[in-house]
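**Q** Pasting the sequence and the predicted coordinates here, then a few questions.
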Amino acid sequence: MTAEPVALDALGPSGPYRSRKRLTIPDVAGAATAELSLVPALFVGRAMVALRKARPLPQEERLAALSRAGRIFREQEVGGLSYEEYERTVSRICGVPLPAVRSAADEIADSAERVLTPSYNARPTGAVSDWRDPLTRNGRAVWTRRGEVLAVNAAGNHPAPHALWLEALALGYRVAVRPSRREPFTPHRLVLALRAAGFGDDQVVLLPTDHSVADEVMAGADLSISYGGDDVVRKYAADTTVLAQGPGRSKILVTADADWREHLDTIADSVGHHGGVKCVNTTAVFVEGDPAPLAEALAERLAALPSLPPEDEKAVLPVQPAETARNLERYLLAQAAGTTAHLGGDGVVDELPDGSAVLRPAVHELAGTEGGRHRVELPFPCVWVVPWRPEDGIEPLRETLVLGVITGDEEGHADLIDALVEDPTICNVHLGDHPTHWMDRSVPHDGYLGEFLMRTKTVIRG
């Protein structure tokens, strides 16, 4: 950690801007870590106009610049912080375990260096990327942007989502990022690295604002990505220009013909990986048969995880200010009333000497899905274990970012798997011994981002 608060300037189309209005960013113990410049609506408006006027770099140049940015992000001092100082600082302010921050930061750097594949995997096989392609002489679909400017209302629970919007730069968008107050260090470092790599100040900007100005960023863009809870999803449900990224509610189904003991490592890892703070962490496990033995074994496994400060090399659980942790604990206990608590029934807060608190795992067994408690998603390893019967069908498993299916006979459950794969509210299906947090940049996370950013149009010439 740095001794003095770091100055995190806004990064506008004319360079860094240090405003009079600044927000102190504390770490999990309340120590001032950064002073974040907040920009007014006028600044935002001018920045968005500048992005719209700018022309994108040619494709080869922007892909090369993105690759350079990944190396700068990972290897050089950026914004006065080395890579190691950056990782440690992020861990301290958002409470994500240091190993998880390191993994996410490496994911961002790797994504920048290898952005071509995920960006263009969404392109239809019958389309070309440029009207100059010889195939357009006989008529061809051309893959083209739906707009020119993308706004990102960023998440603050984890650094990893910042790997996604790099694809928009690869596709020629100009990007405005409104950082989360909880974790502005990652987008600040990334925008500086992109600029150092060759993107102009009018190609990618960082616009920290207070809540009264936040909508101005999205209003000035053609398309937007917004992260948040169910309220964000509801707000933009009918808006085709906004990609709302809400709770994941990832789940695992264990059928009766599978021996869950052989998959306990995968189930526990799905719940607790990266501190359980990501949308791909499992929040509910459905069991065909008696769920109690699995819940008991899962609780025993998760109870062994240590309570450590987030910047510790061996940290595995998230840390929050003690008051925040107590509020989450009270909410959990209220939601869990009447359930069978295998872990966390007396609370999940383990206070540390510096005034922060570790959020320890919770495992609760439900009698069924009545009341919807299995849908409660919290930012630490918290899992609901629920009985499932074939006659329940797929209804309890719907509205899921990742659904793991552990079965001893995939062919025997082909009809069930068909229904799960075809269901539009289930984004990804992992069959067998694959954790719900498994990801690869070459395959979609919540669909390919290119499906949202791009469209096809016919061009015939010559």
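**A** Arrived safely, thanks for sending. Residues are numbered from 1 along each chain as shown.

**Q** Only C-alpha atoms from now on, for both contacts and neighbour counts.
**A** Noted.

**Q** Give me the distance between stretch 370-390 and the centre of its chain.
**A** Distance, stretch centre to chain centre, for stretch 370-390: 20 Å (Cα atoms, centre = their mean, to the nearest Å).

**Q** ok, second structure coming up, stack it against the first:
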Amino acid sequence: MRPEPVQLDALGPRGEFRARDRRAVTDVTGRVAAELSLVPPPFVSRALSALRRAQPAPPDERARRIAAAADLFATGTVAGLGASAYRLLVSRVGGVPITEVESAVRRIADRLRALPAALANARPGAAVTDWRDPAVRAGRAAHTRRGEVFAVHAAGNHPGTHSLWPEALALGYRVAIRPSRREPFTPHRLVTALRATGFGNDEVVLLPTDHTGADAVLRGADLGLVYGGDDVVRKYGADPTVLLQGPGRSKILLTADVDWREHLDTLVDSVAGRGGTGCVNTTGVLVEGDPTPLCEALAERLSALPSLPPDHPEAVLPVQPAAGARAIAAYVERRAAGTRPWLGAETVADELGDGSAVLRPALHQLARADAPQLGAELPFPCVWVAPWSQADGIAPLRDTLVLTALTRQEPLLDRLLAEPTVANLYIGDHPTHWMGPGLPHDGYLSDFLMRTKSVVRD
């Protein structure tokens, strides 16, 4: 007997709200796993007004609540779901390998517990957070919010994205989350845990809604965070009140003074590690010289990864409904026209016979460093390998969230560190999905949320 679908209520300023308009959330086989309540724009407006009226607790109390919520989120029973049941739902619905879900949950909890130190890292060294600080008598910079209400259009490709927005709560913002219908379990669980550990219903809300309501969420906030692809970048790119988390287009550069064979494990891990679905997974590899031997070795390693259901303990690749996987494979075939396929579109959608399909790695060799495919990012391990020469310069490496540079050429590294469109530079044998505690992802979120102002007192 199949279990009843989980009811995911909206979490408004008056508590849980089960709407008449509920949408089915299906797992990768098409089975209904949950029903998500959708709220209309008037509900959104009332919720955001309540957030604006609320007053934040003192900073130390906010940090205590978030740390307690981290423990509850990772190990407790929240909204009737135990930790194991929650992780299984995320894996079965989002298609993320279960071991990666487990790892992501640990990373989220660790990051939330470490928020005070992370915020201190991001704050200007001379800035204070309270006008009562004795240093203010001589005049100091104060770190203050740019607004009061922060809205998030959440991503659904990986639970780890939800480790970022709680920073806004820690800074005293009141926060509204519009969850992705693809994976609403993580934000629902996290918001519920935060409320259980002391945050008021009028301090953090979960507002599942349609596209009209989604626009209302952003309009009613002072600042917003939006995840999405190029279409989202086009829609919100000119809005200074919206911080975009678009495609990462993360890359690896291998120059001729480095032997790629010594770094093959890191190359494979960068492409396919953590399920291969993230903006920090490698989508482009540029090789000084002939990339053919590297392509051959990468193809051999990537083709050996198993095709398994997402909740299998040895699963490492993402899974999607079969129809969606076939559509992605068809897109890869069109986008790869004119390239040399090592792992081509015909092997991408590996159907498991239950209505789902594993998204197997794709690998294509490009003829030149400025080939348009180098910017194509897809939600599975899909990598484009191109030749690179000194004459190409750093132009092919621009617009990159993470660049791992396997090179000993210090002048080149100087240029890459100075390049504004390279968000993060990893020098040497570090996978592009590496993240260190307290370090920025795409800059610090507080760079966007906060400002400094001069303060002096008698």
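**A** Received the coordinates, thanks. All of these numbers come straight from a predicted model, not from anything done at the bench.

**Q** list the contacts for residue 136 of structure 2?
**A** 455-457 (Cα atoms under 8 Å, 6 or more residues apart in numbering).

**Q** now with 10 Å?
**A** 127-128, 130, 142, 454-458 (Cα atoms under 10 Å, 6 or more residues apart in numbering).

**Q** now, which of the residues you listed sits nearest residue 345 of structure 2?
**A** Here the nearest of the contacts of residue 136 of structure 2 to residue 345 of structure 2, counting by Cα to Cα, is residue 127; it sits at 52.7 Å.

**Q** what about the nearest residue to the closest one once chain neighbours are set aside, which SS state?
**A** In space, and not counting its chain neighbours, residue 127 of structure 2 is closest to residue 141: 4.6 Å by Cα to Cα, 6 or more residues apart in numbering. Following DSSP: H, G, I helix; E, B strand; the rest coil, the label given to residue 141 of structure 2 is strand.

**Q** Is it possible to get JSON lines of the contacts of residue 136 of structure 2 that adds distance to residue 441 of structure 2, neighbour count and secondary structure?
**A** Shown next, in JSON lines, are the contacts of residue 136 of structure 2 (distance: Cα to Cα, whole Å; neighbours: other Cα atoms under 10 Å; DSSP: H, G, I helix; E, B strand; the rest coil):
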{"residue": "127", "distance to residue 441 of structure 2": "22", "neighbour count": "19", "secondary structure": "strand"}
{"residue": "128", "distance to residue 441 of structure 2": "24", "neighbour count": "21", "secondary structure": "strand"}
{"residue": "130", "distance to residue 441 of structure 2": "27", "neighbour count": "14", "secondary structure": "coil"}
{"residue": "142", "distance to residue 441 of structure 2": "24", "neighbour count": "23", "secondary structure": "strand"}
{"residue": "454", "distance to residue 441 of structure 2": "28", "neighbour count": "11", "secondary structure": "strand"}
{"residue": "455", "distance to residue 441 of structure 2": "30", "neighbour count": "18", "secondary structure": "strand"}
{"residue": "456", "distance to residue 441 of structure 2": "33", "neighbour count": "13", "secondary structure": "coil"}
{"residue": "457", "distance to residue 441 of structure 2": "36", "neighbour count": "13", "secondary structure": "coil"}
{"residue": "458", "distance to residue 441 of structure 2": "39", "neighbour count": "6", "secondary structure": "coil"}
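
**Q** quick revisit: which residues sit in contact with the residue nearest to residue 127 of structure 2?
**A** By Cα under 10 Å, 6+ apart, the neighbours of residue 141 of structure 2 are 124-129, 131, 135, 451-456.

**Q** my guess is residue 351 of structure 1 contacts residue 28, does it?
**A** No. Using Cα atoms under 10 Å, residue 351 of structure 1 is not in contact with residue 28; the gap is 11.4 Å.

**Q** what is in contact with these two at once?
**A** 319-322, 357.

**Q** Could you identify the most distant pair in those?
**A** Every pair of these checked by Cα to Cα; the farthest is 319 and 322, at 8.6 Å.

**Q** Are we agreed that residue 312 of structure 1 is in a helix?
**A** No. Using three-state DSSP, the secondary structure at residue 312 of structure 1 is coil, not a helix.

**Q** Near it, how many other residues are there?
**A** For residue 312 of structure 1, the count of nearby residues is 14 (other Cα atoms under 10 Å).

**Q** so what's it closest to, chain neighbours aside?
**A** residue 98 (6.4 Å).

**Q** rewinding a little: which of residue 351 and residue 28 of structure 1 has more neighbours?
**A** Taking neighbours as other Cα under 10 Å, residue 351 of structure 1 and residue 28 compare with residue 28 leading, 24 against 19.

**Q** quick one: contacts for the more buried one?
**A** Contacts of residue 28 of structure 1 by Cα under 10 Å, 6+ apart are 91-95, 309-310, 319-322, 324, 354-357.

**Q** Next step: these restricted to strands.
**A** Using DSSP state E, the members of these that fall in strands are 319-321, 356-357.

**Q** For the residues you listed, which entry has the maximal number of neighbours?
**A** So for these (other Cα under 10 Å), the most neighbours sit at residue 319, 35 neighbours.

**Q** ok, which stretches of structure 2 are helices?
**A** For structure 2, the helices defined by DSSP state H cover 41-53, 59-75, 83-94, 98-113, 115-122, 166-170, 185-196, 211-219, 230-236, 264-272, 292-303, 322-335, 410-418, 445-449.

**Q** now those helices as a markdown table including mean neighbour count and distance to residue 1 of structure 2?
**A** Output for these, formatted as a markdown table (neighbours: other Cα atoms under 10 Å; distance: least, Cα to Cα, whole Å):
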| stretch | mean neighbour count | distance to residue 1 of structure 2 |
| --- | --- | --- |
| helix 41-53 | 20 | 36 |
| helix 59-75 | 20 | 27 |
| helix 83-94 | 22 | 17 |
| helix 98-113 | 21 | 23 |
| helix 115-122 | 17 | 43 |
| helix 166-170 | 22 | 38 |
| helix 185-196 | 23 | 22 |
| helix 211-219 | 18 | 35 |
| helix 230-236 | 12 | 41 |
| helix 264-272 | 22 | 36 |
| helix 292-303 | 16 | 37 |
| helix 322-335 | 17 | 24 |
| helix 410-418 | 13 | 57 |
| helix 445-449 | 18 | 45 |
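
**Q** Let me have those helices in CSV, extended by distance to residue 242 of structure 2.
**A** As requested, the helices of structure 2 are exported to CSV (distance: least, Cα to Cα, whole Å):
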stretch, distance to residue 242 of structure 2
helix 41-53, 16
helix 59-75, 24
helix 83-94, 26
helix 98-113, 23
helix 115-122, 19
helix 166-170, 14
helix 185-196, 20
helix 211-219, 8
helix 230-236, 7
helix 264-272, 29
helix 292-303, 37
helix 322-335, 29
helix 410-418, 25
helix 445-449, 9
